[in-house]
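Asker: This is a predicted model, with the sequence first.
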Amino acid sequence: MYSHLTFAQLEQETDRLARGLIEMGVQPGHRMVLFVPPSLEFIALTFALFKAGAVGVLIDPGMGIKNVFRCLNQVDPDGFIAVSLAQAARKLFSSKVPNARFNVTVGKRWFWSGPNYSDLLGGPWTPLDAPDTKSTDPAAIIFTSGSTGPAKGVLYEHGMFAAQVDDIRDFYDIQPGEIDLPGFPLFALFNSAMGVTTVIPDMDPSRPAQVDPKKIIEAINDQGITQAFGSPAIWNAVSRYCVEQGVQFPTLKRVLSAGAPVPIAVIERMHKVFTSDDADIHTPYGATESLPVASISGRQVLAETAEQTRSGGGTCVGELFPGITVRVIEISYDPIPSYADVQELPTGEIGEIIVQGAVATREYFQRPDGTLAAKIPDGESFWHRMGDVGYFDERGRLWFCGRKAHIVETPAGRMFSVRCEAIFNEHPRVFRSALVGVGERPQQKPVIVIEPEAGAYPEDEPARKKFTAELAERAAGNPLTESIETILFHRALPVDVRHNVKISREKLSVWATQQLRATS
């Protein structure tokens, strides 16, 4: 049973909600935390906040209560629009958010006052006289996942969202009237701006790896989905089930997957479930601070770059979006005061990736230290440091070799996570692997941590020795990995809370250190 809103109904509902916010005292610039799960209400409330001129604050609750309150402390919100449980927490810990005076409950009020969603709607619709907003006015604060450090609030301006919509629509030729299944809630907002119908999937967006493939398949085939967006973890689960059960998607023509490199095996399985000759899976590359930057299609991967990836060449993220400028510069762990201080690297040489364009955000909210570390002033403009390392090939395609924070600095030189892990991931019983460093830079010991495929974990010493010997032979056969002598097994590598695919190598490094101490 599906509930729905037409675009006309959504336009009127957002007008009514925005008027309700303005009448309760919300003014342009007020910071309103939105704790509402993916739903029609989530979409309507987000656009209502835009219309009211307020700044929507989005924090992933999956990062844990302590980290959530750390984010709230940075923001000092003026109010909450939230489900009952979140409003209860806000009320119980009111001393931590002392200025949150505009509060709307989505659901039942328990022991607090204030309007609920229905109250905010007010009476019948009349056209809204919305406050004027400029392209440089703040629109939202979206917190990073915190996968490589404390979560930071990325300040978005209205013009940045508009640029994202234009870039994504034009690059992928997304047409009004298409039907999208967004496995990541924010993509539903792009749909509304593009005239694309959104079908909200029955899943927990904070646990994409635990998605029920049958529910995704049902939504795609029942609703005639033409496009779907989601973490590689979603498509890993869905494609495995589809291939095993012989399920195909006759209406699906475009899948977008981001958050981490999409494994080649997932791309191969997805191509087995498409029925249209034009259907493909695309990987847009970017970050919360700058998206989109580049993109590559599954067909390009399988035909042109897969073998290089398998042999340790990194992951090709493809051609740049129009209007985006990317440079590869000498790796530095320090702030860079001016673009005049950077050293650009030639084609084929691995360095730090920096980006310039209309979709690049200017700053982190109330985090001048983070802004200083991540932005490079360049006259009246700036560059964003992606925190990634990679290189350009001779065809001008961008390749990703891992996070800068995950470089292992050994006496023999730098080792890049994505390049080294690819060698081990080709073993048929390896689901994924993680390169970590034990010790201090630049004297780190490289360690590879293996998560075996389901049912392949070595449960006894003979099995462990056999599996280890096979992996050691593979390592010795490639100059990228020949220095790796320590192989550890882990039943489930820790991953980020947002996409469930970014491996938390910082945690694994601590774990590996403990393992080595225990066996020494």
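Answerer: Arrived safely.
Asker: only C-alpha atoms for contact and neighbour calcs from this point on.
Answerer: OK.
Asker: can you map out the helices along the stretch 1-150 of the chain?
Answerer: Using DSSP state H, counting those that start in this stretch, the helices found in the stretch 1-150 of the chain span residues 7-23, 40-52, 65-75, 84-92, 117-121.
Asker: Tell me how far Gln245 lies from Ile217.
Answerer: 11 Å (C-alpha to C-alpha, to the nearest Å).
Asker: Let me fix that, I meant to ask about Glu485.
Answerer: 43 Å.
Asker: Then Glu453?
Answerer: 24 Å.
Asker: Between the two, point out the one with more neighbours.
Answerer: Shown here are Glu453 and Ile217; by other C-alpha atoms under 10 Å, Ile217 has more neighbours (20 against 14).
Asker: A further structure is provided below for comparison with the first:
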Amino acid sequence: MHADITGLCDVVAAHAVPGDGIALSGIGASVTYAQLDARIQAALGALAALGLRPGERVLLLLPTSVEFVTAYFAAHRAGLVVMPLNPLLGPDEVRHILDSMRPAAIIAAPADGPYPVLSALDGLVADLRLSCLVLRSGPDQPFDRAMARARTDLPPVRRDGRDEALILFTSGTSGRPKGASHREAALITNARHANAVFSITRDDVLLCPLPLSHVFGQMVMMLGGLSAGAELSLVPRPGPAALFDAMVQRRPSIIAAVPASLAAVAEQARQTGHHPEPGRLRFVLAGGAPLPAATGTVFQNRFGVPVHQGYGMTEVACCIALERPGTMPTGGVGALCTPLSHRIVPLDPADPDQGELQLAGPNLLRGYYIDGTFQPRGDDEWFATGDIVRRDAEGTLFLCDRKKEMIIRNGYNVYPSEVEAALASHPGVLHVAVIGVADEQVGQEVAAYVSPREGHMLSADELAAWCRARIALYKYPRLIAILPVLPTNTTGKIMKRALDTAILRRVSLSG
């Protein structure tokens, strides 16, 4: 990280010097650091002219774009608290956040875009009687016109590192989202750690198929990359073909993606028969969901580069543990990130090496906003992640599963991730999700939802037999549904709560 970066207001400015490199690409014409810095300064002037004051909240409802990056850093330079949302969210989800958080301003993409919430936004603001500014951003949009006539010489607002800077909302896959509040210092700490672990320099090209509104894309790729002066190459709508083409044409050195995207792009490579040269690609990071071993193997076979895992969450402003470049993937999620401390609280006294992971450290959230009410977290308070882990002698963490997703079948603990890994190793399986379903005889039955690879015909009995040969008899799924696709949220994570139990069928195997 550049030595001049002490706050979020410095991230782009530190690299806007003569001979500066490309800051953003993949979104039309490339944007240099000097050009991006000038845009941010103009946006800062526009925000100041509109009367927004430090500490007020600004909600960003923008897709991955130069407009998102501009608004994000301009708001931080203005001392505003930034609340980024993915425009793929539905109007009802955004309505709840608007009603509970009451932002002073909203910077949004044009209403005629492909996202329903953008056309509904003005109506939501009127219905909720919000006294906030709605600023549409894009070519020839009101906010961009305000930028064109704004002052460009305003100094940034320098916050105390302990001040609130960012509110990130949990994904809401199991209920209404909560707002995790983060300090400025925590965000800089995480960017510095990403720089150090990945050895990011201004010579790197980071390919980002992740939404910048999400913690993974925002912290690891945007903050981690731009604070090092690297090129951030965006993939705004990353379908398999678009991501595959970007990998071939842009020759990135680092890629971060959710496992489902990596599986899809490897499948795209198989279908096209194209085996691109690795070129400069040196590191691939999977996060946002557990990485099936089969996905990592298939990707490495296609592209010649191993896939490493990372583990993080919104409440830590991203990274908890990472596998380091230059190491061989172990199936774990790597070593704990600094400056986190941890402890493992056993759920079963007979197995003290496995339990719920709890964390402490300065980069944890300040607290939650729940229905608009702030519930602070004590600085000396251990944070329960809800994740069940084990740790080996070398300090590598291995994720077992979410505590709340653990299935108890006939008194036995069954971790969905273990069953998912067994199913994912089948050559015909593309995506899989495992849940527990209430059952009168065994308490909870193991249920699996599977989508096949193109050209493969699967049967429930075949999949059950495949699992039965690989895991304990009490673990293999007795209920299976085979679907063309599995439901996902806006970040590509499978939404288990949206899976329909009525379509499951019981397999004919016995035992």
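Answerer: Right, received. Where do you want to start? Note that the structure is a prediction, hence the values are computed from the model and not measured.
Asker: Could you quantify their similarity as a TM-score?
Answerer: TM-score of the superposed chains, computed with TM-score structural alignment, normalised by the length of the second structure, equals 0.81; 464 aligned residues with a C-alpha RMSD of 3.1 Å.
Asker: closest to Arg240 of the first structure out of the helices of the stretch 1-150 of the first structure?
Answerer: Proximity to Arg240 of the first structure (C-alpha to C-alpha) singles out helix 40-52 among the helices of the stretch 1-150 of the first structure, at 29.9 Å.
Asker: In the second structure, which residues correspond to that closest one?
Answerer: Per the alignment by TM-score structural alignment, helix 40-52 of the first structure matches residues 66-78 in the second structure.
Asker: List the contacts of that stretch.
Answerer: Stretch 66-78 of the second structure has contacts (C-alpha atoms under 8 Å, 6 or more residues apart in numbering) with 8-9, 24, 27, 36, 39-41, 43-44, 47-48, 53-54, 58, 60, 62, 81-82, 107, 137-138, 156-158, 165, 212.
Asker: chain center to that stretch, what's the gap?
Answerer: 19 Å (C-alpha atoms, centre = their mean, to the nearest Å).
Asker: Ok, stretch 302-320 of the second structure next?
Answerer: So, by C-alpha atoms, centre = their mean, the centroid of stretch 302-320 of the second structure is 9 Å from its chain's centroid.
Asker: secondary structure element for Cys221 of the first structure?
Answerer: One thing to correct before we go on: residue 221 of the first structure is Asn, not Cys. Asn221 of the first structure is part of helix 213-223, with elements assigned from DSSP states H and E.
Asker: Give me the buried positions along that helix.
Answerer: Across helix 213-223 of the first structure, burial judged by 16 or more other C-alpha atoms under 10 Å covers 213, 216-217, 219-220.
Asker: with the residues you listed in mind, which one is nearest to Leu516 of the first structure?
Answerer: Pro213 (38.3 Å).
Asker: check contacts around the closest residue to the closest one other than its chain neighbours.
Answerer: Spatially, and ignoring its direct neighbours in sequence, Pro213 of the first structure is nearest to Val238 (4.7 Å; C-alpha to C-alpha, 6 or more residues apart in numbering). The contact partners of Val238 of the first structure, by C-alpha under 8 Å, 6+ apart, come to 212-214, 216-217.
Asker: from those residues, which single one is nearest Ala512 of the first structure?
Answerer: Using C-alpha to C-alpha, Asp212 is the member of those that lies nearest Ala512 of the first structure, at 32.0 Å.
Asker: Now the closest one: closest residue in space that isn't a chain neighbour?
Answerer: That would be Met203: by C-alpha to C-alpha, 6+ apart, it lies 7.3 Å from Asp212 of the first structure.
Asker: Right, I'll leave it there.
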